[in-house]
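>>> Quick one, fold the following:
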Amino acid sequence: MTTTQPVVIYPPDEDGGRRVRIDGAILGRALSVKDVVAILQDAGLRAFDENCVAYSSLIEWRGGGPDHWAH
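Here you go, the predicted structure:
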């Protein structure tokens, strides 16, 4: 899968989980940057690692960056 739309990581919910959206579809809920990486890799974006997730211009972090997981 290739994407021209940003990957969106939504703000943490009451349990600290963040929804992950790619190309308009919610593909999962992450509890850490490692979870985001796993979701992206499962979606075919295999080149992503923890560093890429934290700094990629393809990823829009809403409600805090990759270090923010508390509600």
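>>> Please make it C-alpha for all contacts and neighbour counts, starting now.
Will do.
>>> in the helix or strand that contains Glu60, what counts as buried?
In this assignment (DSSP states H and E), Glu60 forms part of strand 59-61. For strand 59-61, the neighbour count (16 or more other C-alpha atoms under 10 Å) marks Ile59, Glu60, Trp61 as buried.
>>> how about this one, so we can line them up?
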Amino acid sequence: MVSDHPVVVYEPDEDGARRVRIDGRISGRAYSVRDVAAFMQEAGLQDYDEMDVVRSALIEWRGGGPDVWAH
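Predicted structure coming up:
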């Protein structure tokens, strides 16, 4: 299934990290909303902060929303 969202944050792994995919490419593993914001800034959304990440319609959260970081 193809996502309508350019950013996908996958469910937490056994370490509490979540893979982050932006525009079809894995950007890395995030351990917090701050990490997701940093990946989005690196992808060209320099003004994104943690609150933007929590509210963004660009992000599909799989396995729990922005408040879920434990496996």
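>>> So after superposing, what's the score?
TM-score of the superposed chains, computed with TM-score structural alignment, normalised by the length of structure 1, equals 0.89; 68 aligned residues with a C-alpha RMSD of 1.3 Å.
>>> sorry, back to before: elements contacting the strand holding Glu60 of structure 1?
strand 7-9 (3 or more C-alpha pairs under 8 Å, 6 or more residues apart in numbering; DSSP states H and E).
>>> so where is the strand it packs on in structure 2?
Using TM-score structural alignment, strand 7-9 of structure 1 corresponds to residues 7-9 of structure 2.
>>> What's the average distance for the longest helix seen in structure 2 when superposed on structure 1?
As assigned by DSSP state H, the longest helix anywhere in structure 2 is helix 33-42. Compared with structure 1 after fitting, helix 33-42 of structure 2 has a mean deviation of 0.8 Å; criterion: mean C-alpha distance after the TM-score superposition for structure 1.
>>> Much appreciated, bye for now.
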